[in-house]
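A.B. asks: need the 3D shape of this:
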Amino acid sequence: MRSIRYRLMEFFIIFVAIPVSFALEFSIWFKMIIAITGFIYVVYVLLKIENNKFKITQQLNWKQFWIRTVLKLLAIALLTTIYMYLVDKENLFMVLINKPLMWIMILFIYSLFSVYPQELIYRTFFFQRYESLFRSNTLFMFTNAALFSLAHIFFKNTLVMILTFIGGILFALTFKKTKSTLLVSIEHAIYGCWLFTVGMGEMLGFPS
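C.D. replies: Predicted structure coming up:
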């Protein structure tokens, strides 16, 4: 399973064929079966082939991580608040103000059941399986972000594709620096929760 040919086939199926297929019209149940099967495969490879232990390393630089994340969040918060105020003022902080209990529930469910699996697949798995296949680190990071954006093609929304590409760059840089699924998942959850909070959740598939 470590051969280049096998990994390239695996790469295409998991990160191109499956995401593109989800943009097509067919049974949601069949899509769920494909997604769950793919995730089980990823976990199996990480555990049995890549020998991951899923332990939190003791050498994490939490102070540096929080400084970087908060600074990026402030920039994201400023830009998205201005955007919502100018483009969709009615939905600015709508869920937080009108449905605070649902807001809290969705943040928890999203962070635990959406963010972590995404980061396990698109950062932990992707980096361990394919980084060695790229001679250019820049191309590798760009490819990771582009494929992360492609994973959201089923929304059929250009702004979503742009936002997830930018997010993909940020998450790839964080994972490259920290090698921590935990830290990149926390960062991903923070930014995603903010987009839901500011009022951009509907286009990203959050209930409103």
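A.B. asks: C-alpha from now on. contacts and neighbour counts both.
C.D. replies: Noted.
A.B. asks: which other helices and strands contact the lengthiest helix in the chain?
C.D. replies: Under DSSP state H, the helix in the chain containing the largest number of residues is helix 62-87. For helix 62-87, the packing partners by 3 or more Cα pairs under 8 Å, 6 or more residues apart in numbering; DSSP states H and E come out as helix 181-195.
A.B. asks: to compare with the earlier structure, here is another sequence to fold:
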Amino acid sequence: MPITAQRRAYLTAEYVAVFFGLALVYFFLARGTSPIPVLLVLGGASVAYLLRSPAFDRRSLWRGEEVGLRPILTLWAVAAVAATAVVAALFPDRLFELPKEQPLLWLAVMVFYPLLSVYPQELVFRAFLFERYGPAFGTWTVAASAAAFGFVHIVFGSWVSVVLSAAGGWLFATRYRRTRSLLAASVEHALYGVLVFTVGLGQYFFHGAQT
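C.D. replies: Have a look, this model is predicted:
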């Protein structure tokens, strides 16, 4: 249903305040602390909002039948080869650094990262953002999701984190728009996160990274 210009302006301002303003507050006041507790709270708040929204299709929180692994894995395989080649060429000492030097930590990341980080992020940046701000952005909602997702990674202190996350955010938002499956977006997000931490780019996604 079309919305008024006033409502669109309000939602746009709210979007900026929530996804950019709060990210800056975190950056200046809480940088260096684990974002996981904040993610869990925001993920829970998103679920509460979504379940109270009469227009939201609750099946979108999972919709496992829409997880098409072939296109997801095909694109991921290309990205994995490219990422490995880039790290091998530019940062050879970092290639597979985490699994080689800290295998138990790497294993813990492989297990807990999708559960404690990926799904809450997808709740906030895909399901909630699309439901709340989709009426304001329309066909630009994917771009709004990617921009917000990229910018929030400023908390890691690296422009590389922001750029890579924005690219990933576009991919995950596009997947969610096509499938309306948070599980599909989360599986894709988890695969790229696992790749980043495995191949040697994890320094851009923990606090203290500087570049």
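A.B. asks: quick check: TM-score for this pair?
C.D. replies: Put the two chains on top of each other and the TM-score (TM-score structural alignment, normalised by the length of the first structure) is 0.83; 200 aligned residues with a Cα RMSD of 2.8 Å.
A.B. asks: picking that back up, what's the matching range in the second structure for the next helix or strand after the longest helix of the first structure?
C.D. replies: Heading C-terminal from helix 62-87 of the first structure, the first helix or strand you meet, by DSSP states H and E, is helix 94-98. Using TM-score structural alignment, helix 94-98 of the first structure corresponds to residues 97-101 of the second structure.
A.B. asks: wait, residue 116 of the first structure sits on residue 185?
C.D. replies: Yes: when contacts are counted by Cα atoms under 8 Å, residue 116 of the first structure is listed as touching residue 185 (5.5 Å).
A.B. asks: the more surrounded of these two?
C.D. replies: Shown here are residue 116 of the first structure and residue 185; by other Cα atoms under 10 Å, residue 185 has more neighbours (23 against 19).
A.B. asks: the most centrally placed residue in the first structure and residue 179 of the first structure: what is the separation?
C.D. replies: Centre of the first structure computed as the mean C-alpha position; nearest residue by Cα atoms, centre = their mean is residue 118, 4.8 Å away. Distance of residue 118 of the first structure to residue 179 of the first structure, computed by Cα to Cα, to the nearest Å: 15 Å.
A.B. asks: before we move on, back to that, what comes into contact with the match of helix 94-98 of the first structure?
C.D. replies: Contacts of stretch 97-101 of the second structure with the rest of the structure, by Cα atoms under 8 Å, 6 or more residues apart in numbering, involve 105, 106, 107, 197, 198, 199, 200.
A.B. asks: give me the element the residue nearest to the centre of the first structure is part of.
C.D. replies: Assigned by DSSP H and E, residue 118 of the first structure belongs to helix 116-119.
A.B. asks: can you map out the helices along the second structure?
C.D. replies: Using DSSP H, helices in the second structure cover 5-16, 22-29, 36-52, 69-90, 97-101, 103-113, 119-122, 129-137, 141-152, 159-179, 182-199.
A.B. asks: the shortest one vs the first structure, average distance?
C.D. replies: What it means is helix 119-122 of the second structure. Its aligned residues in the first structure lie a mean 0.3 Å from helix 119-122 of the second structure after superposition (mean Cα distance after the TM-score superposition for the first structure).
A.B. asks: equivalent range in the first structure for that helix?
C.D. replies: By TM-score structural alignment, helix 119-122 of the second structure lines up with residues 116-119 in the first structure.
A.B. asks: count of neighbours near residue 78 of the second structure?
C.D. replies: Around residue 78 of the second structure there are 10 residues (other Cα under 10 Å).
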